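K.L.:
Following is a predicted model, sequence given first.
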Amino acid sequence: MKRIWEWTGIDTIASREAEREAPGAGQVEIRIRSIGICGTDLHIMSGHAGFGEPPLPLGHELSGVVERLGAGVSGWQIGDRVCIDPLIGCGTCAECRAGNKHRCSAAGEIGLQFPGGWQEYLVVPAANLYRLPDSIGFDEATQAETLHCCLGGIDKLDIRLGQHAVVLGDGPTGLYYVQLLKAAGVSRVTLIGMQDSRLALGRRLGADAAVNLRQAEAGDRLPEAETQDIVIDAAGNEASIQLGIELLKRGGELLLFGLPGERIKVDVQTAVLKELRLLGSTNAPHVWPRVLDMMASGRVQVQPLITQRYRFDQLDQAIAFARDSSGEAVKIIVNNDEPREESR
């Protein structure tokens, strides 16, 4: 048996016991050790995301240990430390065969469309596992999923040494983008958000300037219009996209990463007249090994973003804190350090 937490309805979760699944051919059972609480989880629970249907265990930022191997699995041993790519494609379409499973029309994600890691044990395709270097802990490893999405966005940009960039949004993805832009050689990175504590963290992680939008008129100064080579919108709302269009130089690049959750108006006329490049970015399956290398080398820091930790039996409390913390939380991690005797 195993214990699982399920999204059961609008903003509600419940815990129950369930049978453990045996891994099938090409599959591996993972004992989940750490789970990152993502804003997407909260969005799904609110009923506005359009992903999955309750009852469903959520959780797509995951790390753990190999527990059982299915038939035909090679290259893995019981006890191996891993993180999990949650994206599963059909495996046979042209996009999947080209390595672009994120563009597969039938693709889905563990913790979104498929049962996720809010459970003690999870069966996943062996092809979705990545081995953890010894220097990366389980809690840090959960962030490889978020970081791989961000690095995929960086790869789409035409970054050149000495450029100026703005990151809109001071959540975890915005803080990762600050680090990735500096690692890519951007000369000056400005982080724009609304939480002083997160903006201060952004400065410690490499931002050359940080601006609180709530205080922009009282002291914090936004960059001048048409001064930025690159803008990354990690906020995902109409106002942030409009600000990005205004800040960009003619010929600049706007990476659209945040999800508005609804249709919004975009100033297409200005974007056209300024000859801006607007790029969308989601997953990037090919960058996972690079993400782990960057984490292991310390070129991207994860630990400073982890602000709260909970036990697995406190997952409901972790969700409540994430929803009601008024910006106090940056990244919440739920840990399951030891399996219960009855789950073995």
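P.N.:
The structure has been received and is ready for your questions. Residues are numbered from 1 along each chain as shown.

K.L.:
from here on, contacts and neighbour counts on C-alpha atoms
P.N.:
Fine.

K.L.:
What residues of stretch 282-299 count as buried?
P.N.:
For stretch 282-299, the neighbour count (16 or more other Cα atoms under 10 Å) marks 282-285, 287-288, 291-292, 294-296 as buried.

K.L.:
before we move on, what about stretch 320-339?
P.N.:
Buried residues in stretch 320-339 (16+ other Cα under 10 Å): 321-322, 327, 329-336.

K.L.:
which ones are touching the residue most central in space within the chain?
P.N.:
Central residue of the chain (Cα atoms, centre = their mean): Thr146, 2.5 Å from the mean position. The contact partners of Thr146, by Cα atoms under 8 Å, 6 or more residues apart in numbering, come to 61, 173.

K.L.:
what helix or strand is it on?
P.N.:
Following DSSP states H and E, the helix or strand that holds Thr146 is helix 144-156.

K.L.:
this is the other structure I want to compare:
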Amino acid sequence: MRAVHVTAFGETPTLVDLPAPTAPAGGVVVDVELTGLCRSDFHGFSGHDDSIQLPYVPGHEFLGGIAAVGEGVTGWSVGERVTAPFVCGCGDCAWCAAGQSQICPDQSQPGFTYDGSWAEQVVVPAAEHNLVAVPESLPGTSVASLGCRFATAFRALRERAQVRPGEVVAVFGCGGVGLSAVMLASAMGASVVAVDVSPGALEIAESVGAHRSVNVTGLNPEEVAAKVRAAASDIDEGDSSSLAGTTAAPGPGPHVALEALGRAETLESGLLSLDPLGRHVQVGLFAEAPRTLIPRVVALELSILGSHGMAAADYPALLEMLVTGAVDPGVLVTRELGLDEVPDALAAMSGGTQPGVAVIRP
């Protein structure tokens, strides 16, 4: 099979022919229909993840059809259309039994702990536990990001932050997971403040549900927090104009801050923007440990919540939102690449991420 192959961290990968995988006991092989190009892939490629062993094939969110079924697998057949979480649980531990596979101590991750989906085929271990059936009616572009970005945002908002209708949610970083969070929070009945330095990303955020957008180019965390609090206050006043590029006085802050970049200054901005009893959800991955404003967390009784993907058991509620049309992740897709375009696209992420979501068609 053709696959994107990384042989050295930070060096442009190559497109090669590799032996096609065989279905392991309990697992399946999936023919990849679409797969995502995610910022997490760039973190792995840059050497920020100790779980990766060179050489390897990146790619951790995908959609496809079952090509082969391993020994002992029941309930799944060749040809069925499926996806899987980027965190695959072992299926045997207490955490998996409780439906919390995203924190399974014996988890595996395509594109990180084993060869991923930037290829014509990918393996899903413990298939009966990790596979998710995908309705044929859903377009591939609407499903391709469910393995990571959209599902991660869904669980971060619904289960971790427990967002309620009428609350204000500030999303810091409008890449793939941030834009997913904007769309989902709006669909959940929250008012959304989108925060970024890219006018293109903020424009997309407004088109998918952001009530306010805040361009924070060149601002320090205190200045960012002041603008975000002003935007949250302005929502209550019913003004539909964007706050991008403006300066406003501080006001009441958001109830929830979701950080989707993995930057120390953005985490700080989120914590500074929150009202007392606010909830900060950390989704972005850090290359190095950030400073945390613990005295503020204690004084205002803030909550800091981690969110790491979503177990297969929780996908039906998310898929129902897609089937009913409440959300459509497909509108976030701005680029479709072939495998031959991926090596250069991955290397180019060192200069920043293009607005929207990119998908790969092997």
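P.N.:
Alright, I've got the coordinates. All figures in this text were calculated on a predicted structure; none of them were measured in a lab.

K.L.:
Tell me how they score on TM after superposing.
P.N.:
Counting by TM-score structural alignment, normalised by the length of the first structure, the TM-score of this superposition works out to 0.89. Behind it: 333 aligned residues with a Cα RMSD of 2.1 Å.

K.L.:
Show me which of the buried residues of stretch 282-299 of the first structure is closest to Ala107 of the first structure.
P.N.:
The nearest member of those to Ala107 of the first structure, counting by Cα to Cα, is Asn283 at 11.4 Å.

K.L.:
Helix, strand, or coil at the closest one?
P.N.:
coil (DSSP: H, G, I helix; E, B strand; the rest coil).

K.L.:
same check, this time on the one 3 residues further on
P.N.:
For His286 of the first structure, the secondary-structure state derived from three-state DSSP is helix.

K.L.:
That one contacts Gly99, correct?
P.N.:
Yes - judged on Cα atoms under 8 Å, His286 of the first structure makes contact with Gly99 at a distance of 7.2 Å.

K.L.:
re earlier: next, give me the two most distant ones among the buried residues of stretch 320-339 of the first structure.
P.N.:
Spanning the widest gap among those are Gly327 and Asn336, at 24.9 Å by Cα to Cα.

K.L.:
could you pull out the strands for the stretch 1-150 of the second structure?
P.N.:
2-5, 14-17, 28-37, 62-69, 81-83, 121-124, 132-133 (DSSP state E, counting those that start in this stretch).

K.L.:
Who are the contact partners of Ser213 of the second structure?
P.N.:
Here Ser213 of the second structure is in contact with 193-196, 202, 205-206, 231, 242-244 (criterion: Cα under 8 Å, 6+ apart).

K.L.:
What is the equivalent residue in the first structure for it?
P.N.:
Mapped onto the first structure by TM-score structural alignment, Ser213 of the second structure lines up with Ala210.

K.L.:
Quick check: chain neighbours aside, which residue is closest to its match?
P.N.:
The spatially closest residue to Ala210 of the first structure, leaving aside those adjacent along the chain, is Leu191, at 4.6 Å (Cα to Cα, 6 or more residues apart in numbering).

K.L.:
and the one you found, what element?
P.N.:
Here Leu191 of the first structure sits within strand 188-193, counting by DSSP H and E.

K.L.:
what helices or strands is that strand leaning on?
P.N.:
Contacts defined by 3 or more Cα pairs under 8 Å, 6 or more residues apart in numbering; DSSP states H and E place strand 188-193 of the first structure against strand 164-168, helix 172-183, helix 196-204, strand 209-212.

K.L.:
Go again with 6 Å.
P.N.:
Contacts defined by 3 or more Cα pairs under 6 Å, 6 or more residues apart in numbering; DSSP states H and E place strand 188-193 of the first structure against strand 164-168, strand 209-212.

K.L.:
Next, count neighbours for Glu253 of the first structure.
P.N.:
As a burial measure, Glu253 of the first structure scores 26 neighbours (other Cα atoms under 10 Å).

K.L.:
Return the residue of the second structure aligned against it.
P.N.:
In the second structure, Glu253 of the first structure lands on Arg279 (TM-score structural alignment).

K.L.:
residues in contact with its match?
P.N.:
By Cα atoms under 6 Å, 6 or more residues apart in numbering, the contact set of Arg279 of the second structure is 256, 302-303.

K.L.:
can you pull the contacts of the alignment partner in the first structure of Gly306 of the second structure?
P.N.:
Aligning on TM-score structural alignment places Gly306 of the second structure opposite Gly280 in the first structure. Taking Cα under 6 Å, 6+ apart, we find Gly280 of the first structure in contact with 255-256.

K.L.:
now swap in Ala244 of the second structure and tell me
P.N.:
With Cα under 6 Å, 6+ apart, Ala244 of the second structure has these contacts: 213-215.
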